[in-house]
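A.B. asks: need a 3D model of the sequence below.
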Amino acid sequence: MKISTVCAAGTVAVLLATPVMAQQATGIYLGAGAGVNIRQDQKWTFTDPRTDGHADVAFDTAPAGNVYIGYDFGAIRADIEGSFRQNDIGDVGLNWDAFRLNRFITVPAGNDVKVNIKGHERTIGLMANVYYDFEFGSPFVPYIGGGLGVGFNNWKVKAKEFDIDFEYDSPLFAYQGIAGVSYYITPNLAANLEYRYFGESDAEFTTGSTKIKLDAPASHTILAGIKYVFDFGPPAAEPAPETAVDTGQRSYLVFFDFDSSRLTPEARSIVASAATDALRGQSTRIDVTGHTDRSGTDAYNQALSVRRGEAVRRELVTDGVADSLIVVRGVGESDPLVPTADGVREPQNRRVEIVMN
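C.D. replies: You can find the predicted model right below:
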């Protein structure tokens, strides 16, 4: 089965799960994953005083895993990752023209031959990664990323027919591309399903009188895991507003932490009051308008204001309000409650207004 098919099927399976009304937190996070590693076929080139040639080496599929620690800034996050991959050597096709003079085997020239080679390739990766999260106001957050680092490799190879028995360790330059989707069970806890293409530079070493060159190792890794974000809240030096305000006119204000669309427990309580008001008063329309302060770019703040509005909409629906009654829009930083200069973090402007009609 092609890797792309596996990834697509896994993503669809996650997306079919029952949605949970959660928004992601920001801050320091820890995570771990486990899955399978499919190592690409590799060409090994041998050179020694007797002869030279190459072997086409295939590998068995094997388990893989990783752990990481990082910081989530919002749409962008970065982490340091440690990973483990080890694949046993499977089929080996030997270029016979090159090896026909070997004294251990005598078969007609011009043929390739399968030989019995035992061993493995093991890689412990240490990577620095950067990701971009595509936030749509949903608990499902697709993401892409990439990383650079080093792979600490160990090769162990034994082939009695060719008098080969060696073990070799070498660090190699490593890089990877990442694509996946997170499902936020709570604002702080997410389940992840992801694909990683892990590549390294060529390796070359000598054992006895034989020089061996290995083409650049490459792996396709599919991992399922969890991530937990330690949300320590906004900076202590910044004064916070009341989390939410009931204006007494069938309208409500709900405030948010800096660069967040997560509803606090107090905010959920006010949204619940708004939902009760809407159900009791038989509202025909509920306007939900998201706002931000002026500390980000216009485009980023526009998207953040929509995410805040969507978070309130989902909470109203959870509290029993018909989704068809709710109209959500975001106005970014264009309508501040407290006028400020551009770039100023103003807690009163990070809000959603709920108006009953």
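
A.B. asks: hey, let's count contacts and neighbours off CA atoms from now on
C.D. replies: OK.

A.B. asks: the stretch 201-350 of the chain: helices as residue ranges?
C.D. replies: 265-281, 298-318 (DSSP state H, counting those that start in this stretch).

A.B. asks: right, so the ones you listed: which one is the most enclosed?
C.D. replies: Ranked by mean neighbour count under mean count of other C-alpha atoms under 10 Å, those are led by helix 298-318, which reaches a mean of 22.

A.B. asks: so can I have CSV of the helices of the stretch 201-350 of the chain showing distance to Gly145?
C.D. replies: Output for the helices of the stretch 201-350 of the chain, formatted as CSV (distance: least, C-alpha to C-alpha, whole Å):
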stretch, distance to Gly145
helix 265-281, 32
helix 298-318, 19
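
A.B. asks: another for comparison:
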Amino acid sequence: MRITLGLVSAAALMVAASAAHADRVGPYLSAFGGYVIQPDLEISSGGADGELSTDNGWAAGGAMGYDFGRPRVEAEVTYRRNEADEISSGGATVDVDGNLSSLAVMINALYDFENSSRFTPYIGAGIGAAWVYANDIGVPGARVDDDDVVFAYQGIAGVKVAVTGGLSLFVDYRYFATLDPEFDAPGGGTIESEYATHNIMAGLTYNFGTGAAPMAEPAPAAAPAPAPADARSYIVFFDWNSTAITPEAQAIIQDAANAASSLGVARIELTGHADRSGSAAYNQGLSLKRAKAVATVLVGLGIPAANITTVGKGESAPLVPTPDGVREPQNRRVEIVM
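C.D. replies: This is a model prediction of the structure:
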């Protein structure tokens, strides 16, 4: 029995963490490290071509950004290092030492595929600049020790796991590459090289946002049961950031129109509302558009437009009080009052 209760409690804590973390809106910080696999890099100097091979290496970095609920934007700084192994050219191979490293400053755009589980897949891409360092690569008497600043880019795909309300663990793959850096050659001239890496990263992110919306958009809260003949008010609900009339909302509006016709109602007030996931000004306009969308359906069902008034209250009158930035389904509504 104790084991069963323990398992149930652990599961409840995991679900609570997932729900509290989902769609969290606000600034965040990340720290990560990883394993860097570098393919053989083509190099050329003075008309001679070759390849530089390196050992698998490591990376460490951090990022700060802002989570908008699903899209994210962040600034990232990452250091990568691979030890040089050998240079091949013209059928000959020479063992070398030194290392090839980079320090990248990137701007990344990412998108989280929120769902009902604790696991959130994401993808992203970034651009920026990288300082690429050839640190004493070569053999005694013939070493390359130079650096170059070049354009950098990367693609990202991974998954994050909610740990607590604001903390999540993530693991991702990153392909990071740059335009070809150039280095001064030991005997004069330049060496042109590629720079590309395959990276497996793992780290932690903490989101400082004050609230969280449901991981997946829940179905709108149940509307009142079909109204009896003397009913005078109805509520219809909307999807996030939408003015579209759902099939459920259409049925409720039809009931309201039937009641208005049978009761001989001379005035219908439509009051639109929004949740707090956008700015107050944007939500004010969105709430009025929702009220007008319901009015359009009522007119199509035979209610005279002159009998209908529309009002938008934005996020000022929620059914469920929430912190700013929270997507609460019950606050995305239009109230129909006769």
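
A.B. asks: can you pull the TM-score for these?
C.D. replies: The TM-score (TM-score structural alignment, normalised by the length of the second structure) is 0.61; 235 aligned residues with a C-alpha RMSD of 3.3 Å.

A.B. asks: nearest residue to the equivalent of Asn116 of the first structure over in the second structure in space, ignoring adjacent ones along the chain?
C.D. replies: Following TM-score structural alignment, the counterpart assigned to Asn116 of the first structure within the second structure is Asp95. Distances taken as C-alpha to C-alpha, 6 or more residues apart in numbering put Glu86 closest to Asp95 of the second structure, at 4.3 Å, once the chain neighbours are dropped.

A.B. asks: pretty sure the one you found is touching Ser53, no?
C.D. replies: Yes. Using C-alpha atoms under 8 Å, Glu86 of the second structure is in contact with Ser53, at 5.3 Å.

A.B. asks: what is the neighbour count of the closest residue to Val139 of the second structure other than its chain neighbours?
C.D. replies: With sequence-adjacent residues excluded and distances taken as C-alpha to C-alpha, 6+ apart, Val139 of the second structure is closest to Val96, at 5.6 Å. Val96 of the second structure has 20 neighbours, counted by other C-alpha atoms under 10 Å.

A.B. asks: Gln154 of the second structure versus Val96 of the second structure, what's the distance?
C.D. replies: From Val96 of the second structure across to Gln154 of the second structure, the span is 28 Å (C-alpha to C-alpha, to the nearest Å).

A.B. asks: where along the second structure do the helices fall?
C.D. replies: Along the second structure, counting by DSSP state H, helices occupy 2-21, 247-263, 280-300.

A.B. asks: helices or strands next to the second one in the packing?
C.D. replies: Counting contacts by 3 or more C-alpha pairs under 8 Å, 6 or more residues apart in numbering; DSSP states H and E, the secondary-structure elements packed against helix 247-263 of the second structure are strand 233-237, helix 280-300.

A.B. asks: nearest to Tyr133 of the second structure, of these?
C.D. replies: With C-alpha to C-alpha as the measure, helix 280-300 is the member of these nearest Tyr133 of the second structure (48.1 Å).

A.B. asks: setting aside sequence neighbours, what's the nearest residue to Tyr175 of the first structure?
C.D. replies: Setting aside the residues directly before and after it, Tyr175 of the first structure is nearest to Leu148 in space (C-alpha to C-alpha, 6+ apart), at 4.5 Å.

A.B. asks: please verify my assumption that the one you found contacts Ala174.
C.D. replies: Yes. The pair Leu148 of the first structure / Ala174 is scored as a contact, 5.9 Å apart, by C-alpha under 8 Å.

A.B. asks: got any residues that touch both of these two?
C.D. replies: Common neighbours of Leu148 of the first structure and Ala174, using C-alpha atoms under 8 Å, 6 or more residues apart in numbering, are Met127.

A.B. asks: all set, thanks.
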